[in-house]
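Trainee: Show me the folded form of this:
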Amino acid sequence: MSNNKLNKFFVVGIGASAGGLRAIEEFFDYMPSDSGAAFVVVQHLSPDFKSLMKELLERRTQMQVHRVEEGIKLEPNNVYLIPPRKNLFVHNGFLSLTEQDVNPRLHPNYPINLFFESLAKDYADKAIGVILSGSGSDGAQGLPSINEAGGLVFVQSPTTAEFDGMPQSAIATGVVDRVLPPKELAKLIYDIVQMRKVRSPVQDNYTGEIDPKHLKEIIEILNASEKIDFSYYKINTLTRRISRRYSIAGFADLDNYIIRLRDSKEEQNLLLEDLLIGVTSFFRDPEAWKILETKILPNIITHLGEEQLRVWVTACATGEEAYSMVMLLDKVMQQMGKNNSIKVFATDIDTAALSSIW
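Mentor: Next up is the predicted model:
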């Protein structure tokens, strides 16, 4: 989550690789220079040739284009380009650089993933991640971080990309909000940023909190439709997820969105998917797993005797945490010389996520 509560503008992170130049140019051809967002382009660059991206983009946009230097501050209506041989991060609104590994065959560099992850931490629901043409899968690991933080995730349609590896990998994460050609992505992002700018102070109130009356209406609609009660959900989480959903749906105010939500089963399902946040991975949150391995599980197993060990993994999403638990239990059992039987239960209210496990 962002520690920089003063962030008032969106930051759009654009990841591209092979074939990305044409897509980037098309994107900025259709992005007005007064959007109010900052744009950070993270492209895979050859270390052996000077990049002409700055000069090329200056022909496509009236925004000021910068080659990133250490400590440069992000400003709205500016474009920032990663230099060759560098990884790029953002912290408290300032960009920083580190050297890439000199032997990528031994230690592959994934600069798009790294930037997206830092963008999610710093800008939270003001982060937008975009994947354009490229081979490989860079960016796919970073996109879920943006989604989980309440940001938006967009991908170039594979049929319009010169190389569809990165777009296809991004789509496979299941967290992508829209898949469109570059020019349509530019128009959509511009519209979303403008809608967020014109929302009334009553709705946003500088904290982003939704009016309690609107929030109660939305909770009641979902409860009646899906039999799921979100009234005990964290208010900040509800606010972020609802805001991102009605932005994507093209609504500038909640009153009209609630009318649509009440009448549309499809929109109810889409909002539900956003609220359930099915982002997961194997051994997610390594520190917690380390405590389980070294302290909690050994203590439980020591006092278990010959009984079966039963573990319940709630909110298991697509199962990665449940499988992680099984692998960790097997490891700890072997280390302790135990052979107790193990049974792991995994549950989730997201039936679509559960159906993908098997």
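
Trainee: Going by C-alpha atoms from here, please, whenever you check contacts or count neighbours.
Mentor: OK.

Trainee: would you list every one of the strands in the stretch 151-300 of the chain?
Mentor: For the stretch 151-300 of the chain, the strands defined by DSSP state E, counting those that start in this stretch cover 152-156, 178-180.

Trainee: Mind giving me the packing neighbours of the shortest one?
Mentor: Read that as strand 178-180. Packing contacts for strand 178-180, counted by 3 or more CA pairs under 8 Å, 6 or more residues apart in numbering; DSSP states H and E, involve strand 152-156.

Trainee: Burial check on the spatially closest residue to Ser247 that is not a sequence neighbour, number of neighbours?
Mentor: Nearest non-adjacent residue to Ser247, counting by CA to CA, 6 or more residues apart in numbering: Ile192, 5.7 Å away. Counted with other CA atoms under 10 Å, the neighbours of Ile192 add up to 21.

Trainee: Does Ile192 touch Tyr246 like I think?
Mentor: No - contact criterion CA atoms under 8 Å: Ile192 and Tyr246 do not qualify, at 9.5 Å.

Trainee: one step back: looking at the strands of the stretch 151-300 of the chain, which is closest to Asp48?
Mentor: Comparing the strands of the stretch 151-300 of the chain against Asp48 with CA to CA, the closest turns out to be strand 152-156 (27.6 Å).

Trainee: what does that closest one contact?
Mentor: 125, 127-133, 143, 146-147, 167, 170-171, 175-182, 185, 244 (CA atoms under 8 Å, 6 or more residues apart in numbering).

Trainee: What of stretch 44-57?
Mentor: 16-18, 21, 25, 28, 65-67, 81, 83-85, 111.

Trainee: first vs last residue of that stretch, how far apart are they?
Mentor: 16 Å (CA to CA, to the nearest Å).

Trainee: Show me which residues of it are buried.
Mentor: Using 16 or more other CA atoms under 10 Å as the test for burial, stretch 44-57 gives 44-45, 51, 53, 57.

Trainee: Another sequence for comparison is provided below:
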Amino acid sequence: MALEDNNDKIDNTTVTDDIPLVVVGIGASAGGLEALQGLVANLPPASGMSFILAQHLSPSHKSMLVDLLEKNATIPVLVAVNKVKLLPNTFYICPPNYNVEITRDNLITLSATSEIRHTPRPSVDMLFESIAFAKGESAIGIVLSGTGTDGSRGLRAIKGEGGFGIAQDPNTAKFDGMPNSAINSGNVDLILPPDEIGIELKSIVTFPRRVPLEIETTVPRELYSGILRKIKRRQKIDFTLYKESTIMRRIERRMTALKVPKVQSYFNYLDENEAEIEILFNDMLIGVTSFFRDTTAFLRL
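Mentor: Modelled structure (predicted):
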């Protein structure tokens, strides 16, 4: 299906200049077709999000993914084209024997791969890392059925930039290697069957706490300090001197995942669910995309 043939189907009404485009990267491998069919059939048709898929494919076979997915899809399904700008409410598929990335200008970048393949193609990690770098908190990564660990490193990058991670429930996956690897990495916010992911995506981007809080004026000091005390008691780490805005973003993300709208309610939830303290603690320790941001300076040092 040509891009030009689908422009009339694309609903741009949910995106404005004031709202950054949310880009959802999706990674799948063996057994991914069934998961993808359940996912695209239940995507919100006017979410304003753009979806891009890296599915491990044989470079010697013509992909039928577009034909297979568009039958029940709620939005247009297209083959990704190099240097084409991402459109909202559109699902893009990376062609075989290419890696796919996006730029900060929301452009698709395809790079051809050599015949000697040492890693899966297209690389889910490469896609996720580019989305993390380009979109920051407007990045979402989804890992579906497949073998191996592709996508886990990329989810770490997305989480490190304040984005959101989702994995298919391994019990619903034909091959649970990729989902389990993602979950075990500690970088997954939600674990869901594919047909339920679309509903959650809509709630993630419309959740009222998506906008960063000014903690001094919005969150009572006693609640913020109380959460840090709970973490210190259980994990033996004191976050008191850490940057408050960063910690609040981690708290907000956990509240989003749990659909808890009030800080007081989340504070009470921590009392009733000690395991959540450990999850929040691990979320705070997620590293950024690159620790040595000023490489030249560190090499000189």
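
Trainee: how many neighbours does Ala224 of structure 1 have?
Mentor: Going by other CA under 10 Å, the residues that sit close to Ala224 of structure 1 add up to 11.

Trainee: An error on my part: the question was meant for Ile116 of structure 2.
Mentor: 6.

Trainee: Aligned to it, what sits in structure 1?
Mentor: In structure 1, Ile116 of structure 2 lines up with Asn103, judged by TM-score structural alignment.

Trainee: And that match, how far from Arg244 of structure 1?
Mentor: 40 Å.

Trainee: Need the nearest residue in space to the most centrally placed residue in structure 1, chain neighbours excluded.
Mentor: Taking CA atoms, centre = their mean, the centroid of structure 1 lies closest to Ile146, which sits 2.2 Å from it. Using CA to CA, 6+ apart and skipping residues adjacent in sequence, the residue nearest Ile146 of structure 1 is Ala120, 4.6 Å away.

Trainee: Tell me how far that neighbour lies from Asn299 of structure 1.
Mentor: 36 Å.

Trainee: Neighbour count for those two, which is higher?
Mentor: Neighbours per residue, other CA under 10 Å: of Ala120 of structure 1 and Asn299, the larger number sits with Ala120, 29 against 12.

Trainee: which residue in structure 2 lines up with the more buried one?
Mentor: Match for Ala120 of structure 1 (TM-score structural alignment): Ala132.

Trainee: which SSE is its match in?
Mentor: helix 124-135 (DSSP states H and E).

Trainee: what's the angle between that helix and strand 164-168?
Mentor: Here the directions of helix 124-135 of structure 2 and strand 164-168 differ by 150 degrees (axes from the mean of the first three to the mean of the last three CA atoms, to 10 degrees).

Trainee: average offset between helix 124-135 of structure 2 and structure 1?
Mentor: Compared with structure 1 after the fit, helix 124-135 of structure 2 shows a mean deviation of 0.8 Å (mean CA distance after the TM-score superposition for structure 1).

Trainee: picking up where we left off before, so the residue nearest to the centre of structure 1: helix, strand or coil?
Mentor: Judged by DSSP: H, G, I helix; E, B strand; the rest coil, the three-state class of Ile146 of structure 1 is helix.

Trainee: ok, and the closest non-adjacent residue to Pro158 of structure 1?
Mentor: Asp164 (5.0 Å).

Trainee: sorry, back to before: quick one: the residue nearest to Ile146 of structure 1 from Ile128 of structure 1, how far?
Mentor: 9 Å.

Trainee: Then Val198 of structure 1?
Mentor: From Val198 of structure 1 to Ile128 of structure 1 the distance is 18 Å (CA to CA).

Trainee: now swap in Ala186 of structure 1 and tell me
Mentor: 12 Å.

Trainee: Between these two, which is the more surrounded one?
Mentor: Ile128 (26 against 20).

Trainee: quick one on the thing from earlier: residues touching the residue nearest to Pro158 of structure 1, list them.
Mentor: With CA under 8 Å, 6+ apart, Asp164 of structure 1 has these contacts: 133-135, 158.

Trainee: ok, which stretches of the stretch 1-150 of structure 2 are helices?
Mentor: Assigned by DSSP state H, counting those that start in this stretch, the stretch 1-150 of structure 2 shows helices spanning 32-40, 65-70, 124-135.

Trainee: Please read the previous query as pertaining to the stretch 151-300 of structure 1.
Mentor: 165-172, 182-198, 201-204, 212-226, 235-248, 254-263, 265-276, 286-291, 297-302.

Trainee: Including distance to Val153 of structure 1, could those go into a markdown table?
Mentor: Below are these laid out as a markdown table (distance: least, CA to CA, whole Å):
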| stretch | distance to Val153 of structure 1 |
| --- | --- |
| helix 165-172 | 9 |
| helix 182-198 | 10 |
| helix 201-204 | 22 |
| helix 212-226 | 23 |
| helix 235-248 | 10 |
| helix 254-263 | 21 |
| helix 265-276 | 12 |
| helix 286-291 | 25 |
| helix 297-302 | 37 |
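
Trainee: To Val90 of structure 1, which of those lies closest?
Mentor: Val90 of structure 1 sits nearest to helix 182-198 of all the helices of the stretch 151-300 of structure 1, at 20.1 Å, using CA to CA.

Trainee: Which positions in the closest one come out as buried?
Mentor: Neighbour count says helix 182-198 of structure 1 has 182-186, 188-194, 196 buried, by 16+ other CA under 10 Å.

Trainee: just stretch 324-342 of structure 1 next, same as before
Mentor: Buried residues in stretch 324-342 of structure 1 (16+ other CA under 10 Å): 324-325, 328-330, 332-333.
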